[in-house]
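> Any chance you can model this:
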Amino acid sequence: MAGIYFHIPFCKRICAYCDFYRSASLARMDDLVAALHRELEDRSDWLRGEAVRTRYFGGGTPSLLAPAQIRALLDHAGELFDCSSVAETTLEANPDDLTPAYLDTLLAAGIDRLSIGVQSFDDACLLWMNRRHTAAEAVEAVRNARRAGFGNITVDLIFGVPGFGGDSLRRTLCQTLELGVQHISAYHLTVEPRTTLGRRAARGEFAPVDEAVSEEEFLTVHRTLTGAGFEHYEVSNYALPGFRARHNAAYWHGASYLGLGPAAHSYDGGRVRSWNVASLEQYLAGAPAETETLSDRDRFNEYLMTRLRTAEGVVLAEVEHLFGRERLARLLHDAKSSVCAHTLRTEDGRLAIPPERFLVSDAVIEALFET
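Okay, here's the model as predicted:
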C-alpha cells in the first residue's frame, strides 16, 4: 500500500501551539499548486509502479484550496501513478471553511474522508490556543459534513491544556461522541520553544501541565472513548471498527509514500528517505529534495518507533526475519524491565505497549533503541 501526501502550508491564522512549517500569507497559493503539479511530474518514478491506496492533503490548512485545485491534483496523480484501487482520500479542514456549498464540491472533487481540526468544544480553550473558529461553528461543521454525505469523519482534539482539563475536557469528549464521528485523534499539547505558547511559557505566563495531570487526562480520554466503542489503535488515534486511518497506517507500518510540497517527507519503503526544504520560497524556486540512506541500525530503530506506536506492536517473527536472530534476542532482553513494569507485554508472538500505557510510549520505545 503506497500513499501520496500533499502539504498545503497556508493558514489564515497561526495557532499558538503550532510548530509545523506554515505560512500566514495566502498570496502564493496558485504558485504552490503549480509547483505541486511540477513535483508530481518530477517524482513520478518514486513509487516504482506500486499501486496508490491513499491520498492525503495536510497542512497548514488544506481546506483553503478550491475544490477545482484539489480535483486537478488528484487527476494529475492518477495520470502518473496507479490510483485505480485508491481506498481513502483525506482532506484536513478547519471548521469555519466547511460550508455546505464547499462540502458538496469537495465530494465531487474526490475527497471521501475529512479530518476536522476542532481541538476543543470549549470557547475559552479555543481562544487560548488562538483557533479561528468557535465551538458552535465546529459543531455545525461536523453536522454539515454528515448532511453532505461524508461517512468517514475524524475530529482532532487536544488535551493537556493548562486550565482546561476536568469538566472542560469531559464536555469536549461528550460533544464529540454526540456528533457521531467515526474517528478521533487526541493529542497531548506539546509546548515547543519556537511557538507562541513556548514564548509565553518562557516568560512565566503559564506552566505546562505536570505528569500527574497528563496521565489523568490521558486516561479520561482513553476510558471515555474506548467505553463508547472506539478502538485505541495508535498512541493518539481512536476508531470505530472499520474506520482506522489508512493513510497514517502507511507511516506506522513502513509502507512507501510520496510527500509533495515544502517540508514534506517521502519514504521508498526500504532504505531511502527524502524531504523537501522547509521554505515556501525555496521550494517554489525548485530547491531539490534532500535524501538519506538508512543504516541497518536506523531501520531497526525506526521499525520499533513506528510499530510500537500501534496496539498490534511488533511481530517477533518479523523482527527475526527482517533484522536477524541476534537483534531479536537483544530486543527481548532489553524489553524485560518494561514487561515487568507492565508498560510492555508479550502475547501471541507480539511485543506491544498496552493502549492504556501509550502516554509513556516514547520513553518505553527509546529504551529499546540500538545505539
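> C-alpha only now, for contacts and for neighbours.
Fine.
> Please enumerate the helices of this protein.
Using DSSP state H, the helices found in the chain span residues 29-42, 67-80, 100-109, 123-128, 135-148, 166-178, 196-202, 211-227, 246-252, 280-284, 296-307, 316-323, 325-340, 361-366.
> Adding mean neighbour count and distance to Asp348, write those out as CSV.
CSV is the format used below for the helices of the chain (neighbours: other CA atoms under 10 Å; distance: least, CA to CA, whole Å):
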stretch, mean neighbour count, distance to Asp348
helix 29-42, 16, 42
helix 67-80, 16, 40
helix 100-109, 17, 41
helix 123-128, 17, 43
helix 135-148, 19, 39
helix 166-178, 17, 32
helix 196-202, 17, 43
helix 211-227, 17, 22
helix 246-252, 19, 20
helix 280-284, 17, 47
helix 296-307, 18, 16
helix 316-323, 15, 9
helix 325-340, 15, 14
helix 361-366, 16, 20
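> Mind putting those into JSON lines with distance to Asp268?
Formatted as JSON lines, the helices of the chain follow (distance: least, CA to CA, whole Å):
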{"stretch": "helix 29-42", "distance to Asp268": "15"}
{"stretch": "helix 67-80", "distance to Asp268": "17"}
{"stretch": "helix 100-109", "distance to Asp268": "28"}
{"stretch": "helix 123-128", "distance to Asp268": "38"}
{"stretch": "helix 135-148", "distance to Asp268": "34"}
{"stretch": "helix 166-178", "distance to Asp268": "36"}
{"stretch": "helix 196-202", "distance to Asp268": "35"}
{"stretch": "helix 211-227", "distance to Asp268": "34"}
{"stretch": "helix 246-252", "distance to Asp268": "11"}
{"stretch": "helix 280-284", "distance to Asp268": "21"}
{"stretch": "helix 296-307", "distance to Asp268": "12"}
{"stretch": "helix 316-323", "distance to Asp268": "16"}
{"stretch": "helix 325-340", "distance to Asp268": "23"}
{"stretch": "helix 361-366", "distance to Asp268": "23"}
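> For Thr61, find the nearest of those.
Thr61 lies closest, by CA to CA, to one member of the helices of the chain: helix 29-42, at 11.4 Å.
> quick one more, to check against the first:
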Amino acid sequence: MSGIYIHIPFCKQACHYCDFHFSTSMKKKEEMVLAIAKELKMRKPEFQNELVETIYFGGGTPSRLQIADLRLQMDTIYENYAVSENPEITLEANPDDLSEEYLIELSKIGINRLSIGIQSFFEDDLAMMNRAHNSAEAKKCLEEATKYFDNISLDLIYGIPGMSNEKWRQNIETALSFGIPHISSYALTVEPKTALNKLIQTGKIAKPSDESAQEHFAILVETLEANNFIHYELSNFGKENYFSRNNSAYWLGKKYLGIGPSAHSYDGVSRSWNVSNNSLYLKSIQEDKLPNETEVLSVADHYNEYIMTGLRTIWGVSLHRIETEFGSKYLDYLQKQAQKFISDDFLFVENDILKPTSKGKFLTDGIASDLFYLNLEV
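The predicted structure follows:
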C-alpha cells in the first residue's frame, strides 16, 4: 500500500495557532496548480512499482481550489500512477468553502472522504483562533456534507484557554449529533513563530493549561468510546471501518509521495522534503528540478520512529519486531527504559506488545522520547 499526499499552500486567512506552510495570497494559484501537476509527472518513476491506495489533499486549505484545479491533479495521478480500484481520496476543507454545489462537484470528481476543520462550535473560540468560519457555517456545512458524503472526519481542538469541561462536552456532543464516523482532536499547542505565541506573550490570551487539556482529553476518550468510536491513534477516533487509511499508512511505515511545497515523502529507506517557499518551489519545478532535500534514515532513526508511531496507535510496539528488525541491543534498551513506566502504570505489555495504559495515553509523546535510542551507530 502506498499513498500520495498533495500539499495545497493557500489559506483564506492565518489561524493564530497554525505553523504549517501556506500563503494567504492566491496570486500564484494558477502557477501552483500547474507546478503540482508537473511534479506529479516528474516523480512518476519513484512509484513505478507501487499501487496507490490513498490520495490526500492537505494544506493549507485545499478547498480554496476550484473543482477544475482538483480535477487536474486527479487526472494527472490516474494518468501516471497505478491506482487501486477503491482508493481513499481525502480533501481537507474549511466549513466556509463547502457550499452544496461544491460538495456535489467534489463527489463527482472522485473525492470520497472529507476532513473538515471545525475546531469548535463556539463563536468566542473561533474568534480567538482567527478561524475564517463561524458557528452557523460549521453546523450548516455538516448538514450539507452528510447528504453527499458518508466518510467524513472533523477536527476539534481542546485545551483552549477558558474552555470549561462542560463547554468541551457540548462541542463533542454537537459533533456527534451529525452522525460523523471519524473525529480528530488535538490539544491547542503554542508554536514559537505563531500569532498565538505573541498574543500569549503580550498577555492578550491566557496560556493553555496542561491540567485542563488533560481533563479534556479524558472526557474526549470517555465520551467517544461510549459512542462506539475506537481510539485507534492518540488524536484519532473512528467507528469501525472508518479509520483513516491515509494516516494509518503513515503510522504503519508505508511508502508515500509528498507533492507540493513543504510536502514530505518516505520510501522505506529515506525521507525527503520539498522547500517551504512557494516562489522557490515554482522556480525549481519550472526549471525541471525537484525542489527537495533527502535524508537517509539510520537504524536508530527507524527505531525511534517506530517507537513514536507504535505507542500512539492501538497496534502498539511489537517486542518481537524490535528484536528481529533492530537486534537484541535495541530490545534490551527498550525493556530497560520502559520498566519505570510499566512500574508507574503508564505502559504495559500484553501478548509481546508494548502499549500505553489509559493513564499513560495523554503522556505518550513524552514517554516515547524517553524510549528513543540516541548515539547509536548507523
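> After superposing, what score do the chains get?
The TM-score (TM-score structural alignment, normalised by the length of the first structure) is 0.97; 369 aligned residues with a CA RMSD of 1.2 Å.
> related to what we said a few turns ago, just so I know, which of the helices of the first structure lies nearest Gly160 of the first structure?
The closest of the helices of the first structure to Gly160 of the first structure is helix 211-227. By CA to CA, the value is 5.8 Å.
> That closest one to helix 166-178, inter-axis angle?
Relative orientation of helix 211-227 of the first structure and helix 166-178, computed by axes from the mean of the first three to the mean of the last three CA atoms, to 10 degrees: 20 degrees.
> what's helix 211-227 of the first structure packed up against?
Applying 3 or more CA pairs under 8 Å, 6 or more residues apart in numbering; DSSP states H and E, we find helix 211-227 of the first structure packed against helix 166-178, strand 183-188, strand 231-234.
> Mind putting those into CSV with distance to Leu91 of the first structure?
Listed next are these as CSV, based on distance: least, CA to CA, whole Å:
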stretch, distance to Leu91 of the first structure
helix 166-178, 19
strand 183-188, 14
strand 231-234, 20
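> I'd like to know which of these lies nearest to Ala87 of the first structure.
Ala87 of the first structure sits nearest to strand 183-188 of all those, at 16.1 Å, using CA to CA.
> what do we get in the second structure for Ala239 of the first structure?
Matched across to the second structure, Ala239 of the first structure falls on Gly238, judged by TM-score structural alignment.
> Show me the one of the helices of the first structure that comes nearest Tyr5 of the first structure.
Within the helices of the first structure, the stretch nearest Tyr5 of the first structure is helix 246-252; the backing value is 8.8 Å (CA to CA).
> And for that closest one, what's in contact with it?
Applying CA atoms under 8 Å, 6 or more residues apart in numbering, the contact partners of helix 246-252 of the first structure are 1-3, 53-56, 88, 256-257, 306-307, 309-310.
> Scan the residues you listed and report the most crowded one.
Neighbour count (other CA atoms under 10 Å) singles out Gly3 as the most crowded of the contacts of helix 246-252 of the first structure, with 29 neighbours.
> just to revisit the earlier point, nearest to Arg325 of the first structure, of the helices and strands packed on helix 211-227 of the first structure?
Among those, strand 231-234 comes nearest to Arg325 of the first structure, with 27.2 Å by CA to CA.
> Look up the average distance of that closest one to its aligned counterpart in the second structure.
For strand 231-234 of the first structure, the mean deviation from the second structure after alignment is 0.7 Å (mean CA distance after the TM-score superposition for the first structure).
> ok so, going back, the match of Ala239 of the first structure reaches His182, doesn't it?
Yes: Gly238 of the second structure lies in contact with His182 (CA atoms under 8 Å); the separation is 4.3 Å.
> which neighbours do the two share?
Between them, Gly238 of the second structure and His182 share the contacting residues Phe229, judged by CA under 8 Å, 6+ apart.
> neighbour-wise, which of the two wins?
Neighbours were counted for Gly238 of the second structure and for His182 using other CA under 10 Å; His182 has more, 26 against 22.
> pretty sure that one is touching Phe237, no?
Yes: contact criterion CA under 8 Å: His182 of the second structure and Phe237 qualify, at 5.7 Å.
> Mutual contacts of these two, please.
Residues touching both His182 of the second structure and Phe237 by CA under 8 Å, 6+ apart: 229, 243.
> if I line the two up, what does Val299 of the second structure land on in the first structure?
In the first structure, the residue paired with Val299 of the second structure according to TM-score structural alignment is Asp296.
> mind checking how far its match is from Leu332 of the first structure?
Asp296 of the first structure sits at a distance of 18 Å from Leu332 of the first structure (criterion: CA to CA, to the nearest Å).
> next one: Ala367 of the first structure
Using CA to CA, Ala367 of the first structure is found at 12 Å from Leu332 of the first structure.
> cool, Arg113 of the first structure as well?
When Arg113 of the first structure is compared with Leu332 of the first structure (using CA to CA), they lie 39 Å apart.
> same check, this time on Arg43 of the first structure
Distance, Arg43 of the first structure to Leu332 of the first structure, using CA to CA: 40 Å.
> Done for today, thanks.
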